[in-house]
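[1] Coordinates only, no sequence provided:
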């Protein structure tokens, strides 16, 4: 029995809002959704009510274990071939495509039908205990107050997009509200510690608190959104909003060294996580040694294989036949592990370059042992802010494959693949680790290493999310700067190309909670601004 409660998120303001809910008697769902709404206020390019995501809810005493998938869906006016002749490139890690004029990346045509607010409302109505207006109230208060620019927010504003992507300052200045809110009187981006205040966002949240979620999908707000989209050539319409629905599924399950892994179904990234764990189960990782050159080689090859399989097979299961039985097969994993043992190098063809991603995460465990892990995002934000509404829309069209007849191709009403993988690891039938991460295609890679750090190397949660990470979502191996060069030199001697980051922390930003003997310990990735709060 859990005797404590904890929340961890990438923003201190959100963690505090959720902690206050727990202290006031709210359950894990109440706390998670309250925190998520605050995240959309204080990190408005990472997530928000016009975003997408996935939420795993586990309430053991009530027999509830479910995932709410709320990926953004392609507007009904989109067609598979509409951008086929505009392709200029693809990012190295497969996060998206670069088109002429950045039409899929910046502006009104970059927007998919948002699912976040719909999912927040459904989670509260079905599994929460608080009134909706009380859930939204902390976000309204935060929007009224504004927020001070934190270090990671500023870092992303300055460094968050390159290699063919539209720079972040162009996204922030795309709308009149953005120009006024994110830049100072001299026309420069606001610095760390300066305040951002968007009163239109507070007013929109007030309407949502009073009128309910449907105001965004069929009511006054929906009409404002649809009018703005039509005026500016957007793909999104009122019919897209009115017809949007979440997808509720059972978690995708796997096993790793007698631990049960539960994560999300496609089009999310859970399948990659379980596939990689199945491969690594055939290696004595502890004997190989944490972050040795051989360890990095083995894990990187598992990452490359899972990435290639994802590119080839994984998409929206309503449109694509995803061969889960093969991808999650222990026999398949065994055959792959034998190839890795024999020194074979997997191939993931890409062109372009790596870049950070725009997502965030919240994880909660309450006093009754209920668990919530939710990753939500704007993708690369579109830059669009409708006058009088205040929030920025997602830019998820950039991730769809503009080439027809592929797993990730555009189709009306289709959800895009994402690497989101909110995960719960159970031991002897009880939740043991509750975790997730932002980080684009690096998400599954960061979660993988954190799970292995706890299970194979006996790390606590903070140690697990803080240890140096690496990733291979192309033929390169990306490493963070705390991995010594004498380790990577050995890999280069074996013919591997290493891309060393100047950053000390990265490869997703994992946030998690470990549950042991009724006690909780949490970890917020040091590379972001977050915090774990125990109450």
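    It's in. Quick caveat, the model's predicted, so the values are computed rather than measured.

[2] rest of the way, CA atoms for contacts and neighbours
    OK.

[3] May I ask you to confirm that residue 431 belongs to a strand?
    Yes. When DSSP: H, G, I helix; E, B strand; the rest coil is applied, residue 431 is found to be in a strand.

[4] Would you confirm that it contacts residue 372?
    No. The pair residue 431 and residue 372 fails to qualify as a contact (CA atoms under 8 Å) at a distance of 10.9 Å.

[5] In addition, the following structure is provided for comparison:
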């Protein structure tokens, strides 16, 4: 009798082991057969074969979201899988910055030897069918559809598995970060209403370290997880969006993701891949190529020279963008010409401090802080993904429905009928967001991007110039003091940590200096770098928003 029980127990154990192995193996479908995977017996996790991979890495604006991305990668998901999970997680952990009420851009660089070319997925908000600009400035949200489309092309784990971490975070609650507490304290007047009382118990912003539970958001995401994007673009959720905005049922049903090729420039030994118009890629490629042509490394000994020269570059690229760049589905944008070496060298030849006399460049545009979130992911096969998601301002429009905030992205249109960026139904407004990848020999090497509105392209130029031209380690380049010139006048905003000598030098050159802006004003950079020779991944995460990068 005892032998029979033992035999039965052995059979049960063998069957259970077989089921567990089946579940484990179903979690991973390698995108390239030459990359082998093995199961770590101690952790029960998949690891990359170090002979074919530099490892895995994630850099985001939030440690909890970074943990979600790393967990997906450790379980065999690829970089796109992790990017989807992180996108939904950041909408829970930092609802002031991004979420399903907004949109974004994802740049996917497949691993070396992959049959696919690098691709840009633009799932930014579009103008509704209203003939004139809606007062709400709310555009048709694209994030949910964007995640679905990129998952169809690259996903290996089920959408349910990828959304589960964010749903759990919303149900169980996340710890309120110092960043989120600050945003709630500053923007409470914009998000008033009974539905948002969970953020303001007793009328006060949730203190840092308290638990934020978002049950309505968990229900919404569970619905999307179970029924797909139709759950968002039709039915109850869509009705809630329409009630809070000028967006119609047809606007939501007709929303489409734009998949296209990245624009490509060069910067020293790298190919620079960035999103095409109407995103900020043209400005960034022009800025980097101008920095190289003007030999920005020669300013290394003088902070004042570095600040003045990068200000010159930004003024020139901003003016050029304002004149030429809009949604290419509506206006003719000469993108190839704008990013050509000949053209950017011509722009650079016209750069001088005389151009910084305060010429008004911003007619019809608002200078807002802007708010986004950026992250970079590298997987076990060498795929790199660089993503910027946004709801525009902090908490977007402030309108809240079904657990999420709606964007105010239409505020990025230019108030001028002479601009390629004027409002039109169905059009995508200009955006400075620039998720970027620098590659060598078709291998993705540097993934980088930033949150920060109008500061995105000039600060990325400062950081990449320090890293590539001045040869600073990426974390030091990110930590360096930042500067940004007011485009309306000869005034420079300094982060407030510059030496007195630098301030005096700039003042002697005719600039007024403003050191009152907080570090948050100067944005948040996230970056990962792959060193193929040493088989390692390292990075830099901005302390200005308590970012976090990890690799293994």
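    Structure's in. What do you need? Note that the coordinates shown come from a computational prediction; the quantities given were computed from them, not determined experimentally.

[6] TM between them?
    Overlay of the two chains. TM-score (TM-score structural alignment, normalised by the length of structure 1): 0.87; 491 aligned residues with a CA RMSD of 2.0 Å.

[7] Have a look at residue 431 and residue 372 of structure 1 and say which one is more surrounded.
    Ranked by neighbour count (other CA atoms under 10 Å), residue 431 of structure 1 and residue 372 place residue 372 first, with 31 against 25.

[8] what about that one, which SS state?
    Per three-state DSSP, residue 372 of structure 1 ends up strand.

[9] Which residue in structure 2 aligns with it?
    Taking TM-score structural alignment for the superposition, residue 372 of structure 1 sits opposite residue 385 in structure 2.

[10] start to end distance for stretch 226-245 of structure 2?
    Stretch 226-245 of structure 2 stretches 26 Å from its first residue to its last (CA to CA, to the nearest Å).

[11] Verify the stated contact: residue 384 of structure 2 with residue 118.
    No. Checked against CA under 8 Å, the pair residue 384 of structure 2 and residue 118 is beyond contact range at 9.6 Å.

[12] Looking at the two, which has the bigger crowd around it?
    With neighbours defined as other CA under 10 Å, residue 384 of structure 2 and residue 118 compare such that residue 384 has more, 32 against 21.

[13] Spit out the contact partners of the residue lying closest to the more buried one once chain neighbours are set aside.
    Ranked by CA to CA, 6 or more residues apart in numbering and with sequence neighbours excluded, the top spatial neighbour of residue 384 of structure 2 is residue 378, at 4.5 Å. Each residue near residue 378 of structure 2 by CA atoms under 8 Å, 6 or more residues apart in numbering is listed here: 55, 56, 57, 58, 79, 384, 385, 528.

[14] Structure 1: which residue goes with the second one?
    Which is residue 56 of structure 2. Residue 56 of structure 2 maps onto residue 5 in structure 1, by TM-score structural alignment.

[15] and that match, how many neighbours does it have?
    Using other CA under 10 Å, residue 5 of structure 1 is surrounded by 26 other residues.

[16] Please tell me how far it sits from residue 498 of structure 1.
    For residue 5 of structure 1, the distance to residue 498 of structure 1 (CA to CA) stands at 41 Å.

[17] and what of residue 225 of structure 1?
    For residue 225 of structure 1, the distance to residue 498 of structure 1 equals 45 Å [CA to CA].

[18] Same question for residue 480 of structure 1.
    Shown here: residue 480 of structure 1 relative to residue 498 of structure 1, a distance of 10 Å by CA to CA.

[19] what do you get for residue 302 of structure 1?
    As defined by CA to CA, residue 302 of structure 1 lies at a distance of 16 Å from residue 498 of structure 1.

[20] okay, these two: which has more neighbours?
    Neighbours around residue 302 of structure 1 and residue 498, counted as other CA under 10 Å, are more numerous at residue 302. The numbers are 26 against 18.
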